[in-house]
Each structure stands twice: as structure tokens, then as C-alpha cells.
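Engineer: what would the 3D arrangement of this be:
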Amino acid sequence: MSQITDPAPGTVFPRLGWADDLLAPALREAVAALPAAESRVAGYHRGWCEADGTPVASAPRRGKAVRPALTLLSAVAVGGSPEQALPGAVAVELVHDFTLLHDDVIDGDALRRHRPAAWSVFGTPAAVLAGDALLVAALRALTDVPAARGAAAVRELVGTLLDLVEGQSRDVAFEEAAQVTVAQYLAMAEGKTGSLMGCACALGGVLAGADAERVGGLREFGRRLGVAFQCADDLLGIWGRTARSGKPVGADLAARKKSLPVAAALEGADPAAERLRELYGSGRPLDAEEVELARELVEKAGGRQAAEDEARRQMSAALRALSYARPTADAYRQLQEIAWAMIRRDS
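Structural biologist: Below you'll find the model as predicted:
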């Protein structure tokens, strides 16, 4: 088994076009089968069409197809084929888009993937309904899988959906909480982000017919990777660039959200942590000048370093878990490359 190594910053994200080439036709078919109104909102959200439904010529790839690629590679890792895992890859991507549509509504984020978010274009009810429709489509994607594996895949996805709801509920509750500990935040992140990545990997194993031990290793790999990814995402939310990420950098600070770097900084005892507690206790959104001050205080209080360290701890745990799946050498290498690139990205 390959040794765990941390690549240098700036690592190039592995090319996942092969996964998108396999996924795209099935994904478009699933979205096209939705009611017309919801299909149009979902197509806009993915960058396939304009708000009026006009197809986008040479539509760019949206995102990096990471979760579906994890599903397909996980199947290969346990001796299966990507084609066996395709229904799971479609289901995972549809659920991911469902969560994004709803998250943007809940958070009030007006920018997604370098475009106005769907709710800001079509209205909140239309965005919520489109998300609901994608959730139904995700479950439907698994109904054509042969009996035993199909039933196991549906159970895996349903359990994940419950974890997602609990994680999102905790995240919303944190906005009103006077204090959020790092431990509480990590538990939330495991539900909100880790559960879906864990499901993505587990579905690959389930649909390839792997035994429970190997599926469990894949699931835990994905869950730890998901938490590491959330750590990296929180760092980008404060120190990233909107032009690269397509998401509003600084919005979490403006809303006084307790992301991981902030939660870690607020637990500090130095003057920077004390000043940050005062700022976050103001009870109102922060203005541009205060956002800059908060960014400086979080770093001075050690929040940035703490989040980076936690991302590395979660990654080490993920790669240890992956070994229990007894993956093929080539699949292990590819999964490791994707995992490191996910937490060392700059967008």
C-alpha cells in the first residue's frame, strides 16, 4: 500500500473528464425526466441552460465531478467496473445538487458556480421544489439496480439523507448559538458534508458487490475525506478568492457564522480571540471593514492554523480507513490523488 504523503501546495487537481463523460448522459437523462419547471431550474443550476431554458452553447463543466468519480473509483477499487456503479454516481450527484439548491436558500447566498444562484433567479419556491425533485430523481436512479444490491444502495442513501438533515439542522442552529466548540462543529461537518462523501464511496462498493468490511472502509474513507474537505472549504470561505471559487468569499464572516477557523479562534484566550468574541457578539451583520478585521483576528487567534491541522488529521484518518477496503493499487493511487487535491485546492 502506498505511503501517505502530503503533496506540495498548488497540486494540480486530477483530470476527471473520464468520470464526467460516463456520468453526463445519464445525469442529463435524469434531469430531463423531471417536470418541466423543475428540470429548467436544475438545468440552469448546472450551467446547461440560461434562465429562459435556452441551451448554453458548449456549456462548461461545472465543478470537478468529485463525488461521482469517488463512486466510480470505489467500485473499481474492489474489483468492479465503473458502469456497475453509474446509478450510484448519478444518485450522489443529484443529491449534491439538491443540497446546494437548498443551502443557497437557507444561507441567502446569491452566487453559485460563478452565476446568480437559482433562488435569486427563479424565486425561493421554485428553487426548493427543484431541489425536492432532484432528491426524488436520486432515489429513482437506484430503482433499476438488481434487487439485492439495489435495496442495499437505497438503504445507504436513505441513511445518508437522515445524516444530511441532522447536519444541516445543526449548522442552522449554530447561527443562534452563543458558542460552538470545535468538537460540535466537526460533528456537524461529518453529517452535512462527510455523510454524502461517505455514501458516494460506499455506493461504489455496494454496487460492485463488495463485502461489508470493504464497504465500511470505503464509507469511512469518504466520511473523513468529507470533513477534511469542509475544513478546506471553510478556509476558502475566509481566505479564498470569489473569482476562483465562484462563491462569495467573506460572506460567512459578514453573517458571523461559526465556521471551523472561527470556532477554533473563539476558543482562544489571547487578545485577538477576545476581540473576535466582542465582534461576533455584536448581534448584527458585519460591514466590509469589520469583515477584514475579523479575518485578521481569526488568523492571529490561531483559527487558520487549527483548520489546516484538522484537515490533515482527517486526511490521515481517511487514508488509513481506505486500507481496510483492500483497494487495488491503481485505484488507491487515484483515490489518494483526488483526496489530497480536494483539501489543497484554491477554488
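Engineer: only C-alpha atoms for contact and neighbour calcs from this point on.
Structural biologist: Will do.
Engineer: helices along the stretch 201-347 of the chain, start to end?
Structural biologist: Remark: helices assigned in the stretch 201-347 of the chain by DSSP state H, counting those that start in this stretch are 212-239, 242-245, 251-254, 260-266, 271-280, 288-300, 303-323, 329-343.
Engineer: which of those sits most buried?
Structural biologist: Greatest average neighbour count among the helices of the stretch 201-347 of the chain goes to helix 260-266 (a mean of 28), per mean count of other C-alpha atoms under 10 Å.
Engineer: related to what we said a few turns ago, can you redo the helices of the stretch 201-347 of the chain as a markdown table with distance to Asp97?
Structural biologist: Output for those, formatted as a markdown table (distance: least, C-alpha to C-alpha, whole Å):
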| stretch | distance to Asp97 |
| --- | --- |
| helix 212-239 | 16 |
| helix 242-245 | 17 |
| helix 251-254 | 21 |
| helix 260-266 | 23 |
| helix 271-280 | 31 |
| helix 288-300 | 29 |
| helix 303-323 | 24 |
| helix 329-343 | 18 |
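Engineer: with respect to Ala183, which of these lies nearest?
Structural biologist: helix 260-266 (9.4 Å; C-alpha to C-alpha).
Engineer: what's the closest one in contact with?
Structural biologist: 179-182, 185-186, 231, 234-235, 273-274, 276-277, 298-299, 301-307 (C-alpha atoms under 8 Å, 6 or more residues apart in numbering).
Engineer: do the same with stretch 210-223
Structural biologist: 74, 78, 190, 193-203, 205-206, 317-326.
Engineer: please give the structure of this sequence too, so both can be compared:
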Amino acid sequence: MTATAAESSAHPSGPLLDRARGLVDALLRTSVQEMPPRTRLVCGYQLGWWEADGSARSAGAGKALRPALVLAAAGAFTGDMAAAGPAAAAVELVHNFSLLHDDVLDRDETRRHRPTAWKAFGTADAILAGDAMLALAPQVLASHDHPMLAQAVRRLGICVAELCEGQHLDCAFEQRTEVGIADCLEMAAGKTGALLGLSCALGALAAGAPETTVRAMDEFGRRLGLAFQLVDDLLGIWGDPAVTGKPAGADLQVRKKSLPVVAALAGGTEPARRLRALYTLCRPLTTAEVTQAGDLVAQAGGRTWAQEQAEHCTAAALEILDHSLPPGGDSTELRALAALITRRKL
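Structural biologist: The predicted structure follows:
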């Protein structure tokens, strides 16, 4: 779920986001162009380059937040972001692989204000395009010779395994009547935190940072990733459809056990009891019931808890960042991206 273009351009990190998008698109267009025609069509649609019929599209995909984190992490250590371009493109491929598969698993029909790839091309083509993107990621990463390349590829592989485990847990929650906060946090750590951690770690690797610093940057990204997921879950309940690209209360409509909902249910209050009753109904929720569920999550403390946790995770991430940079390191862009992640409008 993304902020509007106006919000992004007005934000201090706007120029970096634009640079990341331009750099990544240039690298990926060359690689995607070599794919078989059908796969190329689906991948380009997912990346926002064209419509389902192959006609040009003026609007792009997301904000390129993860590639921007790669570039910002590299720039924080050396001031030079150019060497991190292949890593930024690889991260964007892994991200879109996960989105393609997630949309199929969750049966989400819209993303970024238009039909998801599986709705536009069918389930099989969407899954195969995701597989192709995942296969392309290490190839793009290896397109630039770097002394830390082997370590970067190893980290990418570990991250993908974590992403898959996080998605497995997310799917498993749908079949469970009880999900604890610790379970939900573990899922978010894999599904969201791992990739933001990889982004920051790859940027540090591209800049030649020592292993201890790379690990610290990975942890910085993971903490930031948890804050991102908390805000994303808030947007999934109370976000403006014009901003999120999804219907109001989309997560409640499918009775997703997101972090604010799980926190609300854990309270044992009267609003929590009523929320549980709605979540266990054996039929689709009405529009009025979706609105009621959102009110109950807030009354049971889920909204406040998620907002406070997001702020706590961001503060913890920034503290790690402060202790990770060498003398003379510049954390300006990383801090701006952290603010963008946690201050998206509801």
C-alpha cells in the first residue's frame, strides 16, 4: 500500500525514490526484455511499464522503497550509490516475486489501483512470472563484479526462504481460530522484515562495510520492516482507498488476522468479544459489519497498540543506525525513508 505521488514528491526522500525507480527500471528493462514474450508481458505489467494488452502506461509501479533503502545504505557509508544499482534491482525483483505470489494466495483482485496480475492474466501465468523474477534476481545481482558478491547472493537466498516461511505462517493463520501477538510478529518478521533487512545489508555490502556493520544494517532494516508492517496493517483497516488502491476495510472484509486485530482480540474486553463474534461468522461480512469491526478494533485498543509499536520499532531501528555508521557517515536519506515508512497517512 503506497502513498500518493504528491506525498512522495513532497517528502525529503522524494528525489532518492525517483532516482531508485529510474535506476532500477533501466536495469530491469534490459533483463526482462530477454524473457519469453508471455512472461515478459506479465512481468512488465507487474512492474507498471504497460497494460495487459502491452500498450504503454504512463504511471509506474510502487515507490521503489526497497531499492531506495539499498542506495541509501550504500550512500551512508561511501556517499557513492552507483555500485549498489544491481543489488537495488535484485531486491525489487524479489519484492515483486513475493507480491505476485501473495496476490494469488490471498486472492487479492486489485493492487496499485488496477487488477492484480492473476486477475489480468490468470493464476498460472502470474505464478510463473513470479518464478521468473525470482530466478532473475541473482543474475542481476551478479551482473556487477564485486568482492562481496558471494555473500550478497547467500543473503538473498536466505531472505527468500524467510519470505516463504512468513507467507506460510500468514496462510496458516487463516485456518486457526487463535493467533497470538508473538505468532503475528514472527510472521511479520519473515514476510516484511526480512526483505527490508536484506535491502539495507546489500547496500552496506556494496559499500564495502565490514560484516559486523552489515549485520547491524540488516537488523536496522528488520526493525524498520516491522514498523512498516504495523503501519500497513493500520492502512488495511483505516486507509483511504484513493491512497491504498484497495477497498476500505479490505483486511477486515476477508477477516485477516493482522497485528491490530490480533492485539485487539488479546485484550479480553467486551469490544474484543464482539469483534471475535464477527470474525467467526460463517458468511461474508456486510459493509456495515466491516465498519463495525474497524470500530471494535479501535475500541479494544488494537489501533493504539499498533501505532505505539510502530513508533517503538522505528525508534529502535534509528538507535541501531546511529551505532552502525562510521565517523562521517551520513544517515540523512535512511532517516528520511524511515519517516516515509512510518508516517504514511491513514
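Engineer: TM-score for the pair, please.
Structural biologist: TM-score of the superposed chains, computed with TM-score structural alignment, normalised by the length of the second structure, equals 0.93; 336 aligned residues with a C-alpha RMSD of 1.7 Å.
Engineer: returning to what we had before: what's the closest of the helices of the stretch 201-347 of the first structure to Asp107 of the first structure?
Structural biologist: Of the helices of the stretch 201-347 of the first structure, nearest to Asp107 of the first structure by C-alpha to C-alpha is helix 251-254, at 9.2 Å.
Engineer: so how far is the closest one off the chain centroid?
Structural biologist: Relative to its parent chain, helix 251-254 of the first structure has a centroid offset of 19 Å by C-alpha atoms, centre = their mean, to the nearest Å.
Engineer: mean shift between that helix and the second structure?
Structural biologist: Using mean C-alpha distance after the TM-score superposition for the first structure, helix 251-254 of the first structure ends up 1.4 Å from its aligned counterpart in the second structure, as a mean over the superposed pairs.
Engineer: how much space separates the residue nearest in space to the middle of the first structure from Asp234 of the first structure?
Structural biologist: Geometric centre of the first structure, nearest residue: Thr193, 5.2 Å, by C-alpha atoms, centre = their mean. Taking C-alpha to C-alpha, to the nearest Å as the measure, Thr193 of the first structure falls 12 Å from Asp234 of the first structure.
Engineer: same deal with Ser169 of the first structure?
Structural biologist: 18 Å.
Engineer: count the neighbours of the closest residue to Arg241 of the first structure other than its chain neighbours for me.
Structural biologist: Distances taken as C-alpha to C-alpha, 6 or more residues apart in numbering place Val249 nearest to Arg241 of the first structure, at 6.2 Å, with adjacent residues excluded. Look at Val249 of the first structure: counted by other C-alpha atoms under 10 Å, it has 20 neighbours.
Engineer: do the same with Asp52 of the first structure
Structural biologist: 10.
Engineer: for it, which three-state class applies?
Structural biologist: coil (DSSP: H, G, I helix; E, B strand; the rest coil).
Engineer: the second structure: which residue goes with that one?
Structural biologist: By TM-score structural alignment, Asp52 of the first structure lines up with Asp53 in the second structure.
Engineer: one step back: what sits against the residue nearest to Arg241 of the first structure?
Structural biologist: Val249 of the first structure neighbours (C-alpha under 8 Å, 6+ apart): Leu236, Gly237, Ile238, Trp239, Gly240, Arg241, Thr242.
Engineer: contact partners for Gly167 of the first structure?
Structural biologist: Neighbours of Gly167 of the first structure in contact, by C-alpha under 8 Å, 6+ apart: Ala187, Met188, Ala189, Glu190, Gly191, Lys192, Thr193.
Engineer: run the last query once more with 6 Å
Structural biologist: Listed by C-alpha atoms under 6 Å, 6 or more residues apart in numbering, the contact partners of Gly167 of the first structure are Met188, Gly191, Lys192.
Engineer: return the subset of these lying in helices.
Structural biologist: Met188 (DSSP state H).
Engineer: those strands in the stretch 101-250 of the second structure, which residues are they?
Structural biologist: 110-111, 114-115 (DSSP state E, counting those that start in this stretch).
Engineer: ok, and what's touching the first one?
Structural biologist: If I follow you right, that is strand 110-111 of the second structure. Under C-alpha under 6 Å, 6+ apart, the answer for strand 110-111 of the second structure is Thr116.
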